[in-house]
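Asker: Here is a sequence together with a model predicted from it:
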Amino acid sequence: MPHMNLSRRTTIAATDVLEEAWYQSDVTAFLMELGPAVYTQVRSEPVSKKNRLSDLKRFVNLNPGMQIDGESIESLLVERAARSIPPEPEHSWSKARQLTPLMATFLRVLELDGFTVSDGVLRRVLPSDIGLPETESDLMRLLAVHGLGVAKGHLIQAIDAHARGNWAGANGQIRTFLDALLDGLAERVDPDAAALPTGQSRRAKLAASGFLSRPLNEWSDDGKGFVNGLVKRLHPEGPHPGLSDEDDSTFRLHTVLLTSTLLLRRYDKGPV
């Protein structure tokens, strides 16, 4: 398996799946495969399976990126969890596969890292160079550095709602996050923007200052720029969008993560 950049929430979700799917003997066999550096740090039977895997979670958290036979311990955990996911039905008319709540959560957070599971095998759903986990981490860092706490709070809620499969809730928080981010950036780029109503007028201020690029079609006064279109795409039904599905909500989240990181990195570098 090629190098995978996995978020902490995904390795935790993977361990939860293993706890649900495995017997004690499976846990012991896996720990033996990981080697004595790991095996000796996890309590042995008769300690419960739950507590043993909690020990493993703690160990992975304290030793991120640890290599075992050329593969990270996080990757090994996630690959084993993927094997526990039932395959998709062979025919469209077949009964849908049955996923437990923990399996469904694992698949959702895994997708945020750019992967999906097909017949028990991990597959990329996005080019590896996009680096979604690093993008999300850098975005959170920049939000904190520049005091954009309200926007950060909405982003955290959006990611949490998406992980729980609450598509409508995630969509609402994604849009609110982008609104708060653009409003906050407008105030920082031009303090006079604080006197303007939130939303469209502040975005226009970002364009007037040159922060949103007209030559790159990021903004257009006729509403045909990229940011104009992104805002419309996030709320096609106005301020109270209807229910969404997983693919649509994931598209919204990924697009906003990448766009917001680009804008915040631009602001962080300061005027050119």
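Answerer: Received it, and whenever you're ready, just let me know what you need.

Asker: drop to CA atoms for contacts and neighbour counts, all remaining ones
Answerer: OK.

Asker: Now do the helices for the stretch 101-250 of the chain: every range, in order, please.
Answerer: 101-112, 132-145, 149-163, 167-189, 200-208, 226-234, 246-269 (DSSP state H, counting those that start in this stretch).

Asker: Let's have those in CSV, adding mean neighbour count and distance to Val78.
Answerer: Converted to CSV, the helices of the stretch 101-250 of the chain look like this (neighbours: other CA atoms under 10 Å; distance: least, CA to CA, whole Å):
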stretch, mean neighbour count, distance to Val78
helix 101-112, 21, 9
helix 132-145, 17, 15
helix 149-163, 20, 16
helix 167-189, 22, 24
helix 200-208, 19, 41
helix 226-234, 17, 31
helix 246-269, 16, 20
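
Asker: got the ones you listed as CSV, with distance to Gln67 columns?
Answerer: Conversion of those to CSV gives the following (distance: least, CA to CA, whole Å):
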stretch, distance to Gln67
helix 101-112, 20
helix 132-145, 19
helix 149-163, 28
helix 167-189, 35
helix 200-208, 45
helix 226-234, 40
helix 246-269, 29
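
Asker: and Asp129, how many neighbours does it have?
Answerer: Number of residues near Asp129 (other CA atoms under 10 Å) recorded here: 6.

Asker: what's the distance between it and Gln98?
Answerer: Separation of Asp129 from Gln98 (CA to CA, to the nearest Å): 33 Å.

Asker: do the same with His162
Answerer: Noted for His162: a distance of 20 Å to Gln98, by CA to CA.

Asker: show me what contacts Glu19?
Answerer: Each residue near Glu19 by CA atoms under 8 Å, 6 or more residues apart in numbering is listed here: Lys49, Lys50, Leu53.

Asker: this is the comparison structure:
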Amino acid sequence: MVSRKTLIAALSLLEGRTHAEIGKFSLIHSVENETLGSSKADRINNLTRYLISNKLEEREAQDLTFDIVKDLIEDELELIERMNGWEVTTFKDKHPKLFNYLIKDGFIVDGISLRRKLPQDFSPVINENEVDRLLIKYQMNTLKVHLDQALDNFHDSKWESSNAQLRSFLEGLFNEIADKLDPIESAKIQSDNGKRDLLGRTNPPILFSDLNEIYNDGKNFINGVFKRIHRRGSHPGLSDLNDCTFRIHLVYLVAAEVLRRFDHAMENRR
């Protein structure tokens, strides 16, 4: 699955093509009716709107979007390889944001090929979309800001800034869920750990001690997650692309599951 930001950035590669080349590309992918327009910008925007709309079945849309992005990326990789005879550069150097978008979405740039790290049904974008949907549903606006800033910093290769926003997001998520599920008891608790422990006592519980998610003298899964995403020392430069990508995927994985449980609990209260 390709995220919206990755799709928009990849389609911007069409800006360097002629109208005739855009027309040929659209014919290859059977989207010629979706790339109409008097300017290249209009044609690209119309195609973008079509791919992110609900006009296609979900799997069909995912497959078409991936095929289009894959062709664009691989054409650009081939162009860069040919140009390296005159000026040595890499896709990452030429398109740093797009490269980071692809890595976050679970893709690998391998030579002149774009590959998935995982099967499509396990795409990190699935958790990303689910977290965004539920944050909006429950109006967790401050948390959404932290997460958006984490992604923006990641795309700009600001690893430490991204990591800091991820920590703020995850800490705030557990606190806000505790406040919403049991506001009276949560108001009596000052510490983050205390609010997380409260989520093991709510009805229904959001965290489960029998799954070693909480309690056990602090030697539990959730505390392990926080230790993993905590900064490694006080100096910048200790994180990198792979480390930050792992943190983002881990935070989204945990947040998606916790928010799904929270959503189920709230729906059952109606």
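Answerer: Received, thanks. The structure displayed is predicted, hence computed values, not measured ones.

Asker: Drop the TM-score for these two in here.
Answerer: Laid over one another, the chains give 0.81 as their TM-score (TM-score structural alignment, normalised by the length of structure 2), with 256 aligned residues with a CA RMSD of 3.1 Å.

Asker: Drop anything exposed from the contacts of Glu19 of structure 1.
Answerer: Lys49, Lys50, Leu53 (16 or more other CA atoms under 10 Å).

Asker: re earlier: dump the contacts of Glu19 of structure 1 into CSV; add distance to Arg124 of structure 1 and secondary structure as well.
Answerer: Converted to CSV, those look like this (distance: CA to CA, whole Å; DSSP: H, G, I helix; E, B strand; the rest coil):
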residue, distance to Arg124 of structure 1, secondary structure
Lys49, 31, helix
Lys50, 30, helix
Leu53, 27, helix
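
Asker: Mind putting those residues into CSV with distance to Arg108 of structure 1?
Answerer: Below are the contacts of Glu19 of structure 1 laid out as CSV (distance: CA to CA, whole Å):
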residue, distance to Arg108 of structure 1
Lys49, 24
Lys50, 22
Leu53, 21
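
Asker: Of those, just say which sits nearest to Met140 of structure 1.
Answerer: Comparing the contacts of Glu19 of structure 1 against Met140 of structure 1 with CA to CA places Leu53 closest, at 28.5 Å.

Asker: Now do the same for Leu7 of structure 2: its match in structure 1.
Answerer: Matched to structure 1 by TM-score structural alignment, Leu7 of structure 2 sits across from Thr11.

Asker: in which helix or strand would I find its match?
Answerer: For Thr11 of structure 1, the enclosing helix or strand under DSSP states H and E is helix 8-21.

Asker: Next secondary structure after that helix?
Answerer: Later in the chain than helix 8-21 of structure 1, the nearest helix or strand by DSSP H and E is helix 24-34.

Asker: Okay, angle between that following helix and helix 8-21 too, please.
Answerer: 140 degrees (axes from the mean of the first three to the mean of the last three CA atoms, to 10 degrees).

Asker: How about helix 24-34 of structure 1, which residues are buried there?
Answerer: Per 16+ other CA under 10 Å, helix 24-34 of structure 1 contains these buried residues: Gln24, Val27, Thr28, Leu31, Leu34.

Asker: Have a look at how far, on average, that helix is from structure 2.
Answerer: When structure 2 is overlaid, helix 24-34 of structure 1 sits 2.6 Å from its aligned residues on average, using mean CA distance after the TM-score superposition for structure 1.

Asker: Could you find the closest non-adjacent residue to Leu207 of structure 2?
Answerer: Gly200 (4.9 Å; CA to CA, 6 or more residues apart in numbering).

Asker: measure the equivalent of the one you found over in structure 1 to Asp190 of structure 1 for me?
Answerer: Applying TM-score structural alignment, one finds that Gly200 of structure 2 aligns to Ala207 in structure 1. Ala207 of structure 1 sits at a distance of 11 Å from Asp190 of structure 1 (criterion: CA to CA).

Asker: Show me what Phe25 of structure 2 aligns to in structure 1.
Answerer: Phe25 of structure 2 maps onto Phe30 of structure 1 when the alignment is built from TM-score structural alignment.

Asker: quick one: Val109 of structure 1 and Asp192 of structure 1, what's the gap?
Answerer: From Val109 of structure 1 across to Asp192 of structure 1, the span is 40 Å (CA to CA).

Asker: just Gly238 of structure 1 next, same as before
Answerer: Using CA to CA, Gly238 of structure 1 is found at 28 Å from Asp192 of structure 1.

Asker: who's more crowded, those two?
Answerer: Asp192 (12 against 9).

Asker: Can you tell me how far the more buried one is from Glu218 of structure 1?
Answerer: Using CA to CA, Asp192 of structure 1 is found at 22 Å from Glu218 of structure 1.

Asker: so what's the residue nearest the centre of structure 1 up against?
Answerer: Centroid-nearest residue in structure 1, with CA atoms, centre = their mean: Leu112, separated by 3.7 Å. Contact analysis of Leu112 of structure 1 by CA under 8 Å, 6+ apart lists Leu132, Pro133, Thr250, His254.

Asker: export those residues to a markdown table and tack on distance to Leu62 of structure 1?
Answerer: Converted to a markdown table, these look like this (distance: CA to CA, whole Å):
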| residue | distance to Leu62 of structure 1 |
| --- | --- |
| Leu132 | 22 |
| Pro133 | 18 |
| Thr250 | 30 |
| His254 | 28 |
